[in-house]
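Colleague: Build me a structure from this.
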Amino acid sequence: MPSSSTQRVDLRRVRAGLPEAAGELVGEYERHLRLERGLSEHTVRAYVGDVVSLLGFVYRDESAELSALDVGVLRAWLAGQRAGGASRTTLARRAAAVRTFTTWAQRRGALATDPGARLVAPRAHRKLPGVLRPEQADELMRASATGAAERDPVALRDHAVLELLYATGVRVSELCGLDVGDVDFGRRMIRVLGKGDKERMVPFGAPADSAVREWLDAGRAALAAPGGTALFVGIRGRRMDQRSVRRLVHDAVGSVPGAADMGPHGLRHSAATHLLEGGADLRSVQELLGHATLASTQLYTHVTVERLKAIHDRAHPRAR
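Modeller: Modelled structure (predicted):
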């Protein structure tokens, strides 16, 4: 894992081109996002980058002051982003980022009012995620188990990774962060550290239990560096990284006939969809996935509804 110091925003670069006071404000905002909000490094970089872009727009006139930042300036900045080719999804994210900033800046006293409260941005298109059908998921796991039956350490690891991703619906970052001690075989649960360093316990079933046990019993020792704690490791013995897991899933799913092109996030989508189709309630799925709000989980209900509509169109004699 990279050290936190290498992941953090380079504030010297961020402040370049901004007045000193604005650069200091950006620094305070970055610390607020990381220390008080507990946001991930990826989110901090994105939010700070958007705010730097906005402030660069405000201070394009060297005589400008931060007090010039009003809803008209926000709209003009977003219009420029759109003219530059930004998608609706990107515009929606940037609008959310600057609204977070203006709310914070008003509370801190840097702005007299909160212009972001009046900002209305285009809604992002919510694309329905590609998911595996249950029979395709079965085929994926059967093929993976066939490879693991050869007792090759890498095949055992790959099978355990696929089973655990699909069984739990965890994010790829959460999977890569697992240590051996995070697996509770007695209760069939894993301890996951999610976004904002929030810990949760996620259950898994018998197939994942068997696959992870086999990896630990017959595969991990052949790859892991001495003293390492990571549950999943690469061929050099270090903790498996997200890129390797994405490549693993992409290649494995690509061998399933008719399956959509996907990576680990597709298995997460598939797990959530199959849980809902099997009768799980939305709140339980929200807790399992570690979603902060129910709105994120509700996307999966659209997947199941679309699938039901497709089945109805194919099967009902009065559908057309």
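Colleague: alpha carbons only for contacts and neighbour counts from here, please
Modeller: Fine.
Colleague: Report the buried residues of stretch 81-88.
Modeller: residue 81 (16 or more other C-alpha atoms under 10 Å).
Colleague: now the end-to-end length of it.
Modeller: Stretch 81-88 has its terminal residues 10 Å apart, counting by C-alpha to C-alpha, to the nearest Å.
Colleague: What lies in contact with it?
Modeller: With contact meaning C-alpha atoms under 8 Å, 6 or more residues apart in numbering, stretch 81-88 is reached by 91, 122-125.
Colleague: Which of those fall within helices?
Modeller: Among those, the members found in helices (DSSP state H) are residue 91.
Colleague: Most neighbours out of the contacts of stretch 81-88, which is it?
Modeller: residue 91 (20 neighbours; other C-alpha atoms under 10 Å).
Colleague: now the other sequence, so there's something to compare against:
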Amino acid sequence: MGRDAEKQAGDFSFPSMRSGYEVSYSFTAQGPVGVVKETTLADLLQRYADILWEEGHHKYNVKAFIGELDEILFGARFSIFSQDMLDSLIGALRKRGNSNATINRKMAALSKLLRKAYNMGDIHSLPEFRRQKERAGRLRFLEADEEEALFREIGNRSQLYVQLSIFLVDTGARLGEAIALKWNDVHQGRATFWVTKSGRSRTVPLTMRAKEALEALADRSPGPFAAIDQQKYRAVWNAAKVDAGLGDEADIVPHVLRHTCASRLVRGGIDLRRVQMWLGHQTLEMTMRYAHLASHDLDMCVPVLERHLK
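Modeller: Got it, this is the predicted structure:
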């Protein structure tokens, strides 16, 4: 074979055949091999959703997020997810009125999916994901009288649901974590949550009220709250919220019980590092949302400021 023929039989890399995408071909004497197959976000979601996310409300949201992003891209096929594609998605979401916090949640789902696809060889590069700066909004939690009114209305509808509500507010557990709890996870006055958002288990001691809530459900198997349907619980919650006089507050959703638990710990003088461990936050930054409630730490400043008066 001559030198020219050898060149023709060698490997060649062709430029992009479509704007915005790069498709590489390798050639041998027998023809093209290793042709990169293009894919879509919808294809990747169908392939990896069950591997990456547990069944539940979060997985439902993730599917909605990825579906929206695929729709914005008009179902575009790609082998490289470029920075331009990512930037265009963020711009489109912002035009749709998405807050930076909402954009961050959608980008977190996209990043996890693309990282899996990259590791499996479905795509050949990843863009750089930058977290959008979020404005600190008002953090809603329940005062004692609000909790009493709300739980009374929930109890009028379902004793099972009010026991769950008590358990949530006294442990700070997420709704999915409590529902996934098994009796083997409760031992010597402590509850261990294995199915968590961060993927890291944590164990918290139980209040007397939380212990009584579990004891009232001792005949249920395989766990105290395993039979609860999240959507039905939310429906009862919303109806009870209206009757408790809290119907106008959009922030009062079941997750407010987790905020309430955290706020009570911080206001009671528990340091933020312990609150982080209790809630299972991956970083202290997430727990810092509650730092403004630790007003007791500033009380020592007042005598210093008043010294000049004496």
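Colleague: one step back: farthest pair in the contacts of stretch 81-88 of structure 1?
Modeller: Within the contacts of stretch 81-88 of structure 1, 91 and 125 form the most distant pair, 10.8 Å apart (C-alpha to C-alpha).
Colleague: mind listing the strands for structure 1?
Modeller: 183-184, 189-193, 199-203 (DSSP state E).
Colleague: Same list, those strands, but as CSV with distance to residue 249 of structure 1 please.
Modeller: CSV is the format used below for these (distance: least, C-alpha to C-alpha, whole Å):
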stretch, distance to residue 249 of structure 1
strand 183-184, 21
strand 189-193, 20
strand 199-203, 21
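Colleague: tell me the most buried of these?
Modeller: When the strands of structure 1 are scored by mean count of other C-alpha atoms under 10 Å, the highest mean neighbour count falls to strand 189-193 (a mean of 20).
Colleague: separation between residue 160 of structure 2 and residue 90 of structure 2?
Modeller: From residue 160 of structure 2 to residue 90 of structure 2 the distance is 42 Å (C-alpha to C-alpha).
Colleague: Pretty sure residue 290 of structure 1 sits against residue 200.
Modeller: Yes: the pair residue 290 of structure 1 / residue 200 is scored as a contact, 7.4 Å apart, by C-alpha atoms under 8 Å.
Colleague: Can you pull the residues that touch both of the two?
Modeller: Joint contacts of residue 290 of structure 1 and residue 200 (C-alpha under 8 Å, 6+ apart) are residue 194.
Colleague: aligned partner of residue 281 of structure 2 in structure 1?
Modeller: Mapped onto structure 1 by TM-score structural alignment, residue 281 of structure 2 lines up with residue 291.
Colleague: Identify the residue nearest that match in space, chain neighbours excluded?
Modeller: Excluding the flanking residues, the one nearest residue 291 of structure 1 by C-alpha to C-alpha, 6 or more residues apart in numbering is residue 297, at 6.8 Å.
Colleague: cool, residue 218 of structure 2 as well?
Modeller: In space, residue 218 of structure 2 is closest to residue 224, 6.7 Å off (C-alpha to C-alpha, 6+ apart).
Colleague: residues in contact with the one you found?
Modeller: 179, 181-183, 214, 217-218.
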